[in-house]
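> Sequence and predicted structure, then a few things I'm wondering about:
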Amino acid sequence: MKATKLFKEFFDSEKAGGLVLIACTIVSLVLANSIFGTDYRDFFQTKVVGLTLEHWINDGLMAIFFLLIGLELEREIYKGELSNIKNALFPAFGAIGGLLVPAGIYLVFNYGTDTQAGIGIPMATDIAFALGILSLLDNKVPLSLKIFLTALAVIDDLFAMLFIAVFYTKTLIFTNLFIALGIFALLLVFNRIKVRNLIPYLIGGVVMWYFMLQSGVHATITGVLLAFAIPFGNGNEKSSSYILQHILHKPVAFIILPIFALANTIIIFSGDLSQTLTENYSLGIALGLVVGKPVGIFLLTFLAVSVGLCKLPTGLNWKSIFGIGLLGGIGFTMSIFITLLAFESDTIINNSKLVILISSLIAGLLGFLTLKMTLKTETTDEI
C-alpha cells in the first residue's frame, strides 16, 4: 500500500507536533505552579484589540487549525481513505462508536446536573497527540493502521465541530450569521467559476470569521467552511487546496497547537486530588476517554464488519484496532477546547483540564503498550 506525499507530510508533521505538544504542556504546567504562575496566567489575559490573548488563540488561531483539518478531510473524501464507501465506513463506524459510548458514560454520571453540558468533552480525539504516540512505534506500524487512525480522528473532529456548532452556541445573532453564510456562499461561487487564486478565499475567510465570531456561533467553524470552499480540482500539487494544506502543515503543528497548549494547560495543582477525581464530571470524562473510546471504537467496527457493512482493512487485526481505540482516548486539545465552551466555573474548568490530562496520559500509555505487544516486530509497510 502506498501513501500519498501529502498524507506522509501530514502524518510526519502531526507526529512530530505531538512531541512538541508534550514539551509545551510540561512547560506550561511547571510555570503555572511556580512563583511565576500569576504573571504567566495574567499574560494570556492581556487584551489586544478588544480580545484577550487567550481569546485570540482559542477563536482565531484554532480556526486555522480547523482549516487544516477541513482540508485534510476534503482530501480524504475526494482521493483518500474516505473516497471509497466501503473503506470510509470502517473508520466512520469507529468514530461514531467513539462518540456515542463516551457520551453515554458521561451522561450516566451527569444527566440532569449542572455539568451535563460537558458531554462533548470525552467525545474528542487529539490527532497530534495520538499520531505522536503512534510514531514511537513507527517501524512496526502498518500503513493501514496509520491511515485508520488519521481517518478516525479526522471524522471524529468533524463530528466534534458539528457538536460545538449545535450545542455550544448560547446566543445567536442571525444578522451576523447570515452575513457569514453569505460570504461562504460567495466563496462557493468563486470555486464554481474556477477562481484558483487563494487570496480572495483567504480575505473572504477572515471577513467570514469576524461575522461568525459576532454571530454567537463559535468562530472556529469558519475554518472548516473555508476548507470546503477552496478549490480542490484534481488534488495534484498545483491545486489550491494542496498548496494551502502544504503551507499550513508545519505552522499548525509547530506554532499554533503548541501556543494553544501553553495558553490552555495552565492547570493549578491544588485542593484534594482524590475529591477532584471523584466528582461526577471527572468520572464522566475519565471513564469516557479511557474506557468509552476504545470500547466504542472496537464494538461498533466489530459489529459493522460482522454484519457485512464493511471489512477489516488489510494488515489489521482486532487487537490493533483496540489499541488504536485506546489512542483515540487521548482527548487533550479538542477536549480542553470543548471544556472552555461547556463550563463557566473556573474551578470546574481547571479540574476538568487536570482530569483530561491524566486520562489522556493513561489512554496514551495503555494504547502504546497494547500496540507494542500486538504489532509484529518486523516492518509490515513503510510510509
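Yep, that arrived. Residues are numbered from 1 along each chain as shown.

> drop to CA atoms for contacts and neighbour counts, all remaining ones
OK.

> Verify the contact between Thr374 and Ser320 for me.
Yes: using CA atoms under 8 Å, Thr374 makes contact with Ser320 at a distance of 6.3 Å.

> Looking at those two, which one has more neighbours?
Ser320 (21 against 14; other CA atoms under 10 Å).

> who touches the more buried one in this structure?
The contact partners of Ser320, by CA atoms under 8 Å, 6 or more residues apart in numbering, come to 145, 370-371, 374-375.

> One more: Val290?
Contacts of Val290 (CA under 8 Å, 6+ apart): 326, 329, 359-360, 362-363.

> Mind doing that once more with 7 Å?
Contacts for Val290 (CA atoms under 7 Å, 6 or more residues apart in numbering) come out as 326, 329, 359, 363.

> cool, and Leu244?
With CA under 7 Å, 6+ apart, Leu244 has no contacts at all.

> quick one: what helix or strand has it in it?
Per DSSP states H and E: Leu244 is located in helix 240-251.

> second one coming, line it up with the first:
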Amino acid sequence: MSLLRSARFPAIILLLAAVLGLIVANTAAGPAVDDFMHSYFGIPSVFELSVSHWIKDGLLAIFFFVVAIELQFELTSGQLNSFRKAIQPAIAAAGGVVVPIIIYVAFAHGSEAAAGWPIPTATDIAFALGVLAVFGKGLPPALRIFLLALAILDDIVGILFIAVLFTDGVNFGMLIAAAVCVVAFGILSRQLDTRGRFPIIIALIVLGLATWVFVYQSGVHATIAGVVLGLAMAQQPALHTRHVIEPWVNGLVLPIFAFSAALVAIPAVSASELSPAFWGILVALPLGKIIGISLFGWLSLRIGKGQDAPALTFADLVAAGALGGIGFTVSLLLSELAFADADLVRDEAILGVLAGSLISLILSGVLLSWRAAHYRKLAAAEPAPVAS
C-alpha cells in the first residue's frame, strides 16, 4: 500500500493503463471491449448505467472526493490559506488556462471542434507529482510549493468548467435533495470524534451515495458530488479518509478510468485529415502551458517582489509550465464531456490529450532534471557551516 501512496508508482501505473487501453482498442479485441463498455447494469428499471458511465460518473467521483479533501486542506491550512500565498500561483495558473484556450481556439475556430476549448486547461496532479518525484531531487522547496499550488488551482478551474459548462436541464428538486444530504454529511462528519464511529461511518457512506444519486439525477455532472462532499467533510476525518482510500484511487480508480478513456481506435487517415481538436490540444497542452505559466508566473513574481515572494527564476517557471502541460485525467474527462455527441472528434481529442501530455511529460522531465542539477550544484558549492 505504501507504493500506491507514493508519488512515482501511481503515475507509472496510470501511464501503463492508458497505453494498454490504446493498444487493446487497436487490436481484434477492441470491438468486444467497446461493446462491454457500452453494456448496462444496475437496478433494472430503477437505476442503470453503462460500464463507461459507471467509471466516469461513479468511480471518478471518488477521485474528485480525494482531490476536494486536498483542496480543502490547502485552502484552509496549507499553501493557499492566504491571499499572499495564493496570488502568485493563481496568476501563473490563470496564464496556464488563458493561453492554451487561445491556442486551441486558433486551431478550432469555426469548426465542430470549437466546443473543446476547456480540454487543454487542466493539469493532472497525480502525474505532476509523480514526474516531480522522479526528476525533481534537489529542487528548492519554493518551487515544489509553487508547482503543487499551480496544479491544485488548475484542478479548481477544471472542476468549475465541469460544473458550469457541462450541466444541462437542471432538476432543482434533485439538487436541493443533494444539498440537504451534503449538509447532513458535513454535520455528521464532525461527530466522528465524539460518538460511536461505526454507525456514523455507515451513515456517512449512505449519505454520500445518496448525494451522488441526487446530483446525477439533477443533470449536474455526478463527479461534482465528490467535490462538494470532500469540501464539506470535517478536516481531520477527511484527511484520515483520504489516507485510507488513496491507495485504491491510485491503484484502481484512476488506472481503470485511464484504460477506459484511452480505448480509442487510431484513425487511418493522413495528418491533414485529423480534426482541429487533435492539433489544438496537441499544441495547446505543451506549448500553451509553457508560455502561459512562465510569462504570467514571471509577472506574478514582479508583482510580489518584496512580499516574501519565492526565489524562483524564469527557467524554473518554464519547467513548471512544462509540468502543467500534463493534462491527462481531467483533460480526458473534459474530452468525453465536450464531444459526447461527436464520437470521431472525441476520439481524436483523446488522442491529442495523450500525445500532448506525453510531450509535456518528456519536456518536464528534461527541464526539471536540468533545474534540479543546477540547484544541487549550487548546494554543493555552498561552504559548509562552521561548527561553533
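Happy to help now that I have it. Everything quoted here is computed from the prediction, not taken from an experiment.

> quick one: which of the contacts of Val290 of the first structure sit in helices?
Of the contacts of Val290 of the first structure, the ones assigned to helices by DSSP state H are 326, 359, 363.

> What is the aligned counterpart of the second one in the second structure?
Meaning Ser359 of the first structure. Aligned by TM-score structural alignment, Ser359 of the first structure pairs with Gly356 of the second structure.

> Tell me how far that match lies from Ile102 of the second structure.
Gly356 of the second structure is 16 Å from Ile102 of the second structure, where distance means CA to CA, to the nearest Å.

> And Leu49 of the second structure, by the same measure?
36 Å.

> Please apply the same query to Leu16 of the second structure.
31 Å.

> all strands of the stretch 1-150 of the first structure, in order?
47-48, 51-52 (DSSP state E, counting those that start in this stretch).

> Could you dump the ones you listed into JSON lines with mean neighbour count and distance to Ala185 of the first structure added?
JSON lines is the format used below for the strands of the stretch 1-150 of the first structure (neighbours: other CA atoms under 10 Å; distance: least, CA to CA, whole Å):
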{"stretch": "strand 47-48", "mean neighbour count": "12", "distance to Ala185 of the first structure": "31"}
{"stretch": "strand 51-52", "mean neighbour count": "14", "distance to Ala185 of the first structure": "28"}
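
> Among these, which comes closest to Phe65 of the first structure?
strand 51-52 (18.9 Å; CA to CA).

> which residue in the first structure lines up with Ala94 of the second structure?
Looks like Ala94 of the second structure aligns to Ile96 there (TM-score structural alignment).

> and its match, how many neighbours?
Ile96 of the first structure: 20 neighbours (other CA under 10 Å).

> now do Leu312 of the second structure
15.

> likewise Ser135 of the first structure?
Other residues lying near Ser135 of the first structure total 21 when counted by other CA under 10 Å.

> can you tell me which residue in the second structure aligns to it?
Mapped onto the second structure by TM-score structural alignment, Ser135 of the first structure lines up with Ala133.

> same question, Leu327 of the first structure
Using TM-score structural alignment, Leu327 of the first structure sits opposite Leu323 in the second structure.

> What residues in the second structure pair up with the helix holding Leu244 of the first structure?
Using TM-score structural alignment, helix 240-251 of the first structure pairs with 237-248 in the second structure.

> Give me the buried positions along the matching stretch.
237-239, 241-242, 246-248 (16 or more other CA atoms under 10 Å).

> To what extent does it diverge from the first structure after superposition?
With mean CA distance after the TM-score superposition for the first structure, stretch 237-248 of the second structure departs from the first structure by a mean of 1.1 Å once superposed.

> which element is the aligned residue in the first structure for Ala225 of the second structure on?
Ala225 of the second structure maps onto Thr222 in the first structure, with residues paired by TM-score structural alignment. Here Thr222 of the first structure, judged by DSSP H and E, is contained in helix 221-229.

> once aligned to the second structure, how far is that helix on average?
Helix 221-229 of the first structure sits 0.8 Å off on average (mean CA distance after the TM-score superposition for the first structure).

> do the same with stretch 87-96 of the first structure
Mean deviation for stretch 87-96 of the first structure: 1.8 Å (mean CA distance after the TM-score superposition for the first structure).

> again, but for stretch 12-27 of the first structure
Relative to the second structure, stretch 12-27 of the first structure is 1.8 Å off (mean CA distance after the TM-score superposition for the first structure).

> what about the corresponding residue of the first structure for Ala178 of the second structure, helix or strand, and which?
Ala178 of the second structure maps onto Ala180 in the first structure when the alignment is built from TM-score structural alignment. Per DSSP H and E, Ala180 of the first structure falls inside helix 174-192.

> Just the residues contacting the helix or strand following that helix, thanks.
The helix or strand immediately downstream of helix 174-192 of the first structure is helix 198-215, counting by DSSP H and E. For helix 198-215 of the first structure, the external contacting residues (CA under 7 Å, 6+ apart) are 172-174, 176-177, 179-180, 183, 187, 218-219, 222, 226, 230, 240.

> Kindly recompute the last result at 8 Å.
59, 171-177, 179-181, 183-184, 187, 218-220, 222-223, 226, 229-230, 240, 244.

> picking up where we left off before, what residues are up against the match of Ser359 of the first structure?
Contacts of Gly356 of the second structure (CA under 8 Å, 6+ apart): 281-286, 325-326.

> how close does it sit to Val33 of the second structure?
Distance from Gly356 of the second structure to Val33 of the second structure, by CA to CA: 25 Å.

> which residue in the first structure lines up with Leu344 of the second structure?
Per TM-score structural alignment, Leu344 of the second structure is aligned with Thr347.

> now Phe65 of the second structure
With TM-score structural alignment as the criterion, Phe65 of the second structure matches Leu67.

> Same question for Glu74 of the second structure.
By TM-score structural alignment, Glu74 of the second structure lines up with Glu76.

> isn't its match right up against Ser83?
Yes: using CA under 8 Å, Glu76 of the first structure is in contact with Ser83, at 6.3 Å.

> So between these two, which is more surrounded?
Of the pair Glu76 of the first structure and Ser83, Glu76 is the one with more neighbours under other CA under 10 Å, namely 21 against 14.

> contacting residues for the more buried one?
Per CA under 8 Å, 6+ apart, neighbours of Glu76 of the first structure: 82-83, 151.

> mind redoing it with 7 Å?
Here Glu76 of the first structure is in contact with 82-83 (CA under 7 Å, 6+ apart).
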